[in-house]
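**Q** 3D model of this:
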Amino acid sequence: MGRPARVTVVVASRDRRHDLERSLPRHEGPVILLDNGSTDGSAAAVRRRFPRVEVVELGRNLGAPARNLGVRLAGTPYVAFADDDSWWAAGALERAADVLDAHPRLAVLAGRVLVGPQERSDPVCADMAASPLGREPDLPGPSVLGFLACGAVVRREAYLAAGGFDGVVFFFGEEERLALDLAAAGWGLAYVEDVVAHHHPSPSRDPRGRQVLAARNAVLTAVLRRPWPVVARTASAAARGGPAGRRGLWEAVPRLPAALAGRRRLPPQVEAARRSLEAPGGGHGSAGQAAAETVNE
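**A** Here you go, the predicted structure:
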């Protein structure tokens, strides 16, 4: 009798049937698909072609928070996220589970993401590897305050205790607020280079739309957790960011009441760590923010 699975793969998708048909066969272990109100027959196609995949039809687009339901449904201590156009390398999830078993304070294992057929390392990975936060003795790699969702394996109990992804940010760059809250609760987040995910970005992605979301969500994340001077700088940067930045700032406005209702200042040590990532030589600020600045994530 084989060893019980320790990692469940959770995929959130909307109208990406063809991407799912390419990626789902590559996943190892149990898989839960959250269908965010697809109209292209994704759910039925997956049930027909991949009966081992647990399909949950949400009936509407819940964005990144759809993953929260998948994490709650998972029967394993760890959960690996994947996009409909990404998958984990063979053996990667067993390696991730071993690392998480050995490091009980680790809440997020941020793996290396190889992009496209050329398998080039996502630039965010170099930033995480060179993190100025250093390496804590009880963690397996450099400490980070962000991650790429499609390259992350999380400790289920820590993720749920932190509330998972939230509906204020909704989608794109959703990782940063969660990373900050996990750090505030005393959990560790670390980059582990030998845990590898593959990401072949879907041709249906909208680069300009993602630039708008990046600007919007940077402002909202700042309102949720950062000091007011940081909020002001972030909003100013969006206003100076051309049409996409200004559109993102405008789209943040109707979400501000919810962001203000959920506002909570970070502990001083976490805010100081976050500021160190914004200093010259600190990289992109955080992996979540860096992801929001690229069209590949």
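**Q** every contact and neighbour count from this point should use C-alpha atoms.
**A** Fine.
**Q** which residue is the nearest non-sequential neighbour of residue 113?
**A** Leaving out its chain neighbours, the residue that sits closest to residue 113 by C-alpha to C-alpha, 6 or more residues apart in numbering is residue 197, at 4.9 Å.
**Q** does the one you found belong to a helix or a strand, and which?
**A** Here residue 197 is covered by strand 188-199, with elements defined by DSSP states H and E.
**Q** next SSE after that strand?
**A** Note on strand 188-199: by DSSP H and E, the next helix or strand toward the C-terminus is helix 207-225.
**Q** next one: that next one to chain centre, how far?
**A** Remark: helix 207-225 is offset 14 Å from the chain centroid, using C-alpha atoms, centre = their mean, to the nearest Å.
**Q** now stretch 57-71
**A** On the basis of C-alpha atoms, centre = their mean, stretch 57-71 is displaced by 14 Å from the centre of the chain it belongs to.
**Q** can you map out the strands along the stretch 51-200 of the chain?
**A** In the stretch 51-200 of the chain, the strands defined using DSSP state E, counting those that start in this stretch lie at 54-57, 78-82, 86-88, 106-115, 120-121, 152-155, 188-199.
**Q** of the ones you listed, give the one that comes closest to residue 69.
**A** Using C-alpha to C-alpha as the criterion, the shortest distance between residue 69 and the strands of the stretch 51-200 of the chain is 9.1 Å, found for strand 54-57.
**Q** what's the closest one in contact with?
**A** Residues outside strand 54-57 that contact it (C-alpha atoms under 8 Å, 6 or more residues apart in numbering): 31, 32, 33, 34, 35, 36, 37, 43, 46, 47.
**Q** rewinding a little: what number of residues are in the vicinity of the residue nearest to residue 113?
**A** When counting by other C-alpha atoms under 10 Å, one arrives at 25 neighbours for residue 197.
**Q** let's see this one next to it:
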Amino acid sequence: MKNFEVNTPKLSIVFLNYNRIRETRYTLAQLSRLFEGRDDVEVIAVDNGSTDGTREFLQTQADWARVLSLPSNLGIAGYNEGFKQAKGDYLLVLDDDSHPVDNITLDRIIQCLDTRPDVGVVACRIESLKGEPIYSWHLPQNDAPGTSMAFVGCGFAIRRTLFEEIGWYPTDLFIYQNEIEVAIRVMRSQYKIYYDPNCRVVHRESPSGRTNWRRVYYETRNTIWLIRRYFPFPMAAYLIGSRLFFGLIHALQSLEFRGYYRAVLDALHTPIEPQVLSPLLRQQLITFWRQNSVWHQLLARF
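**A** Got it, this is the predicted structure:
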């Protein structure tokens, strides 16, 4: 196994780990397979204050992967510590339960960002272990290569300098909707997000460590924060009302009323500096609009 210290990487693979040691082991096994024989890739594993043995296991891999151990769970801000340590021109961002399918994926990411100066982010195709596509509203529904509104956080690549310029992941969100915030910042920086279905990342979608209250609280709060920041009145009022309704339905389904109540208070009372998007950029976010519109969701269902 190569020592990471001798690498001069083109691509830095960064993934965040939190109390899912089984998934961490699997991901590192897959990455080590790809890592062999390459001198243009480095792996950075960040532990987000795990208490299940993940931190200790990662230290046993420190001969070939760069390991960062954080004292507590910082949410998505934990990623930023890994990004800051990266040496590659480009960052491939994974979850602890996701991994690239093959070296073709890594090669295509590097080639795209090397040859397309207009592209800031490469959005990967997200698959199951069986190779079946995992559909997400963040990506083109026709599974064809081209410009995308956003990307999925468990599998995308971004120019390191661009990510640094736009402030890395937004630390105030903690979890959920960080992809949309970054996508908006990328578009405002005049870069494109390019979806390449041949850049393939497996997402094993482990439910471990994912709690209902977090989804109710952070998805409701963070989405309303984005709406308040980027959309003008009366559009914002309609979308906020829609999002409150969706959050309430989710709270009813999961019996997480306290989290919903807190989300509403924090979503509406936290000061937000408006940065209203131009009509052109709002048009590029039409899928986000439809995803958070009661009317469009009812039409999609019926």
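**Q** superposed, how do the two chains score by TM?
**A** TM-score for the superposed pair, counting by TM-score structural alignment, normalised by the length of the first structure: 0.81. Supporting figures: 270 aligned residues with a C-alpha RMSD of 2.7 Å.
**Q** gap between the counterpart of residue 203 of the first structure in the second structure and residue 290 of the second structure?
**A** With TM-score structural alignment as the criterion, residue 203 of the first structure lines up with residue 207 in the second structure. Plainly put, residue 207 of the second structure is 27 Å away from residue 290 of the second structure if you go by C-alpha to C-alpha, to the nearest Å.
**Q** the more surrounded of the two?
**A** It is residue 290, of residue 207 of the second structure and residue 290, that has more neighbours when counted by other C-alpha under 10 Å, with 15 against 9.
**Q** now the more buried one. Nearest residue, chain neighbours left out?
**A** Nearest to residue 290 of the second structure is residue 296, by C-alpha to C-alpha, 6+ apart, at 5.4 Å.
**Q** list the buried residues of the one helix or strand that neighbour maps to.
**A** Residue 296 of the second structure is located in helix 294-301, with elements delineated by DSSP H and E. Residues residue 294 are the ones in helix 294-301 of the second structure that count as buried (16 or more other C-alpha atoms under 10 Å).
**Q** how about stretch 135-142 of the second structure?
**A** By neighbour count with 16+ other C-alpha under 10 Å, stretch 135-142 of the second structure contains the buried residues 138, 139, 140.
**Q** got CSV for those, with distance to residue 6 of the second structure too?
**A** Supplementary listing: those in CSV, determined by distance: C-alpha to C-alpha, whole Å:
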residue, distance to residue 6 of the second structure
138, 37
139, 36
140, 39
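**Q** so who does residue 276 of the second structure touch?
**A** Taking C-alpha under 8 Å, 6+ apart as the criterion, residue 276 of the second structure is in contact with 229, 230, 231, 232.
**Q** do you know how far the equivalent of it over in the first structure is from residue 109 of the first structure?
**A** When the two structures are superposed using TM-score structural alignment, residue 276 of the second structure falls opposite residue 265 in the first structure. When distance is defined by C-alpha to C-alpha, residue 265 of the first structure is 25 Å away from residue 109 of the first structure.
**Q** repeat that for residue 206 of the first structure.
**A** 28 Å.
**Q** now swap in residue 156 of the first structure and tell me
**A** For residue 156 of the first structure, the distance to residue 109 of the first structure equals 12 Å [C-alpha to C-alpha].
**Q** now list whatever residues contact both of these two.
**A** Shared contacts of residue 156 of the first structure and residue 109, defined by C-alpha under 8 Å, 6+ apart, are absent.
**Q** the first structure: helices as residue ranges?
**A** Taking DSSP state H as the criterion, the first structure contains helices spanning 17-23, 42-49, 66-73, 92-102, 123-129, 156-161, 175-184, 207-225, 228-239, 242-252, 256-261, 268-278, 287-292.
**Q** the longest one - contacts with which helices or strands?
**A** Read that as helix 207-225 of the first structure. Helices and strands in packing contact with helix 207-225 of the first structure are listed as helix 175-184, helix 228-239, helix 242-252, helix 256-261, helix 287-292; criterion 3 or more C-alpha pairs under 8 Å, 6 or more residues apart in numbering; DSSP states H and E.
**Q** also the third one?
**A** Using 3+ C-alpha pairs under 8 Å, 6+ apart, the elements in contact with helix 66-73 of the first structure are strand 7-13, strand 31-35, helix 156-161.
**Q** swap in the second one?
**A** Here helix 42-49 of the first structure is seen to pack against helix 17-23, strand 54-57 when contacts are counted using 3+ C-alpha pairs under 8 Å, 6+ apart.
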